[in-house]
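Trainee: The following comprises the amino acid sequence and a computationally predicted model.
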Amino acid sequence: MNIVEERDPQTYAIIGATMEIHRQLGHGFLEAVYQEAAVIEFALRQVLFEREVTLPIRYRDILLPTHYRADFVCFSEIIVEFKALSRLSSVEEAQLLNYLKATGLKRGLLINFGASSLQYKRLVWGYESLIHKSVQSV
């Protein structure tokens, strides 16, 4: 077991599942294809998930009619967003940070299947000095 797996085994399990999806499918498909594959891979690996989760937004404790929709919420506490882009930008990162802020959840994963190597960013909301942003290509 490596240090990342010991610190965050749930994130490690999600990343492992997405690595397998990328290994099997490669890059070039639409985001929806990878989402469908994730339903199968998450189930095989016993990654607990909800798909296309509605994320309500509040302003001054009033529920707004506008809401976000996360691709997945895994283990009831990790928002997972899939992308199929040639590269990730700060726009996708801001989207995930807004999802975390809106829900109060702390951890998020941004997974990009569009590059020749799988890319992922792990974001942690709420601890400015500890916000962990790492881009990995595998």
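Mentor: All right, it came through fine.

Trainee: CA atoms for contacts and neighbours, from now on please.
Mentor: Fine.

Trainee: Might you report the residue contacts of residue 11?
Mentor: By CA atoms under 8 Å, 6 or more residues apart in numbering, the contact set of residue 11 is 5, 78, 109.

Trainee: Pull out the buried positions in the longest strand belonging to the chain.
Mentor: For the chain, the longest strand by residue count, based on DSSP state E, is strand 62-74. Neighbour counts over strand 62-74 (16 or more other CA atoms under 10 Å) mark 68, 70, 71, 72, 73, 74 as buried.

Trainee: Tell me which stretches of the chain form strands.
Mentor: Ranges of strands in the chain, per DSSP E, are 49-59, 62-74, 78-83, 107-112, 119-124, 134-137.

Trainee: Turn these into CSV, columns for distance to residue 94.
Mentor: CSV is the format used below for these (distance: least, CA to CA, whole Å):
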stretch, distance to residue 94
strand 49-59, 15
strand 62-74, 13
strand 78-83, 12
strand 107-112, 10
strand 119-124, 10
strand 134-137, 14
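
Trainee: Please compare the first structure with the one that follows:
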Amino acid sequence: MIERALIKELTARDLNICSQVKIDIIYNNEKIGKYIPDIVIDDKIICELKSKPFLTKEDEKQFWGYLKGSKYKLGFLINFGPNKLTIKRFIYTK
């Protein structure tokens, strides 16, 4: 439900939104798997949505790995926790 609401808000702001798109994960120029982010914005930004008490270091490491292995260089890990909204921005530069 959170994903659909966020997509609606982003679309209302004239952003090109794709949901649940399969992205190849590359390691040493070889495809090693697929990642399906919750939202891709303007084919430039990946967003992963969570709804848990808090983000863990494991959540961050996993998202960082997806970002590094994809063609995307900017991503947001967003947690709609019970007490507060947390947004972490990740920028990958080689």
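Mentor: It's in. Since the model is a prediction, treat every value here as computed from it, not as a measurement.

Trainee: Superposed, what's their TM-score?
Mentor: For this chain pair, the superposition-based TM-score is 0.86 by TM-score structural alignment, normalised by the length of structure 2; 94 aligned residues with a CA RMSD of 1.6 Å.

Trainee: thinking again about what came up before, and the strands of structure 1: which comes nearest residue 43 of structure 1?
Mentor: Counting by CA to CA, residue 43 of structure 1 lies closest to strand 49-59 out of the strands of structure 1; the figure is 8.5 Å.

Trainee: Now do that closest one against strand 62-74, angle only.
Mentor: Using axes from the mean of the first three to the mean of the last three CA atoms, to 10 degrees, the inter-axis angle of strand 49-59 of structure 1 relative to strand 62-74 is 160 degrees.

Trainee: And residue 9 of structure 2, what's its match in structure 1?
Mentor: The alignment partner of residue 9 of structure 2 in structure 1, by TM-score structural alignment, is residue 41.

Trainee: show me what contacts the closest residue to its match other than its chain neighbours?
Mentor: The spatially closest residue to residue 41 of structure 1, leaving aside those adjacent along the chain, is residue 17, at 6.0 Å (CA to CA, 6 or more residues apart in numbering). Neighbouring residues of residue 17 of structure 1 by CA under 8 Å, 6+ apart: 38, 41, 42, 45.

Trainee: Now the buried members of those.
Mentor: The neighbour count (16+ other CA under 10 Å) marks 38, 41, 42 as buried among these.

Trainee: between the lengthiest helix in structure 1 and strand 107-112, how big is the angle?
Mentor: The helix that spans the most residues within structure 1, counting by DSSP state H, is helix 9-25. Interaxial angle, helix 9-25 of structure 1 versus strand 107-112 (the same axes, to 10 degrees): 10 degrees.

Trainee: From residue 68 of structure 2, how far off is the equivalent of residue 56 of structure 1 over in structure 2?
Mentor: Aligning on TM-score structural alignment places residue 56 of structure 1 opposite residue 24 in structure 2. Counting by CA to CA, to the nearest Å, the gap from residue 24 of structure 2 to residue 68 of structure 2 is 11 Å.

Trainee: I'd like to know how far the spatially most central residue of structure 2 sits from residue 77 of structure 2.
Mentor: Nearest to the mean C-alpha position of structure 2, by CA atoms, centre = their mean, lies residue 47 at 2.5 Å. Distance of residue 47 of structure 2 to residue 77 of structure 2, given as CA to CA: 6 Å.
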